[in-house]
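*Asks:* predicted structure and sequence below. I'll ask about it afterward.
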Amino acid sequence: MMNRVCMGTLATILMMAHPAAAEPVGRGEKRQVRDALELFYLDRGIYDPVRCRVEDGGEPERTWAFCAAVGGDSSIGGLYMVAPSEGNTGVVWAINGKAIQHIGDGAIQIGDIRQNAIVVTRWMGEPINIGPILAIFE
């Protein structure tokens, strides 16, 4: 497993490669991101049970993931922006305060041994109006 410094460098390189994550993500990759995020939430005991959804939307259209507790307030959860994979590594950015709180400082790697690595890091790009994005998941 990579350490946080190495993954932070990797996430920075990926952010430069996909500064706006403007391309929609394929169906198989969406399932992979959803499964890896759900496993992350369950392993960390953040939400149990948890449901993560991955949808396209927004202006311009991007791919988003939202994870919330099943049976809880479905408007409270972690919002992520998903970029298409670059080789064997995908990148997901934590967008809202909950997602940033969930991943902690730096970058983390999620997924299991059957999946390609997914690096999750904090979004450091232009501010994003999350209201319309969260409406996709209502």
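*Replies:* On my side now, so go ahead.
*Asks:* make it CA atoms for all contacts and neighbour counts henceforth
*Replies:* Noted.
*Asks:* so what does the longest helix along the chain touch, helix or strand wise?
*Replies:* Secondary structure of the chain per DSSP state H: the longest helix is helix 27-44. Here helix 27-44 touches strand 50-57, strand 62-69, strand 108-110, going by 3 or more CA pairs under 8 Å, 6 or more residues apart in numbering; DSSP states H and E.
*Asks:* repeat that with 7 Å
*Replies:* Counting contacts by 3 or more CA pairs under 7 Å, 6 or more residues apart in numbering; DSSP states H and E, helix 27-44 packs against strand 50-57.
*Asks:* for comparison:
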Amino acid sequence: MPDVLAASAGMGAMDAVAARVAAGDTVDFRPRGGSMVPLIRSGDLVTVAPVVAARVETGDIVLVRVAGTTYLHLVAAVDHERQRVQISNNRGRVNGWTSHARVYGICVAVAGRPRPRTAGKSP
């Protein structure tokens, strides 16, 4: 059963969520910010489950660490041969490439609505 993070997830809390998801937990939390609108609005309850990074696709929303910062952002491009993904927000800003090892989870629901194409991507 998913666990609800007690506090809203700001940037510091995102690292704690990532650690829990990387450890195998499915976590519900409320991220803050407007970079993913309209896919995720600030304060929406999201559910993030562990993911097999080799299974992610362009358009998936993942919990990931890029250049020292943890984000809940879109997969903009995939390079499975080099085992990496490119991450961006929903406003066109590219955060950069990161390795599969830094892809912690996949967003499986937003505000109670299941996200498409997430089946079979969790271990």
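*Replies:* Structure received. Nothing here was measured: the structure is a model prediction, and the numbers come from that model.
*Asks:* TM-score of the superposition?
*Replies:* Once superposed, the chains reach a TM-score of 0.27 (TM-score structural alignment, normalised by the length of structure 2), with 55 aligned residues with a CA RMSD of 4.7 Å.
*Asks:* related to what we said a few turns ago, tell me the buried residues in the longest helix of structure 1?
*Replies:* 29-30, 32-41 (16 or more other CA atoms under 10 Å).
*Asks:* nearest to Ala69 of structure 1, of these?
*Replies:* Closest approach between these and Ala69 of structure 1, by CA to CA: Tyr41, at 9.5 Å.
*Asks:* separation between the closest one and Cys67 of structure 1?
*Replies:* Counting by CA to CA, to the nearest Å, the gap from Tyr41 of structure 1 to Cys67 of structure 1 is 8 Å.
*Asks:* what's the overlap in contacts for these two?
*Replies:* Val50 (CA atoms under 7 Å, 6 or more residues apart in numbering).
*Asks:* run the angle between the longest helix of structure 1 and strand 50-57 for me.
*Replies:* 150 degrees (axes from the mean of the first three to the mean of the last three CA atoms, to 10 degrees).
*Asks:* what angle separates helix 27-44 of structure 1 from strand 62-69?
*Replies:* 30 degrees.
*Asks:* I'd guessed Val108 of structure 2 sits against Ile61; true?
*Replies:* No. Between Val108 of structure 2 and Ile61 there is no contact under CA atoms under 7 Å: 8.3 Å.
*Asks:* look at the two and report which has more neighbours.
*Replies:* Using other CA atoms under 10 Å, the more surrounded residue of Val108 of structure 2 and Ile61 is Ile61, with 29 against 24.
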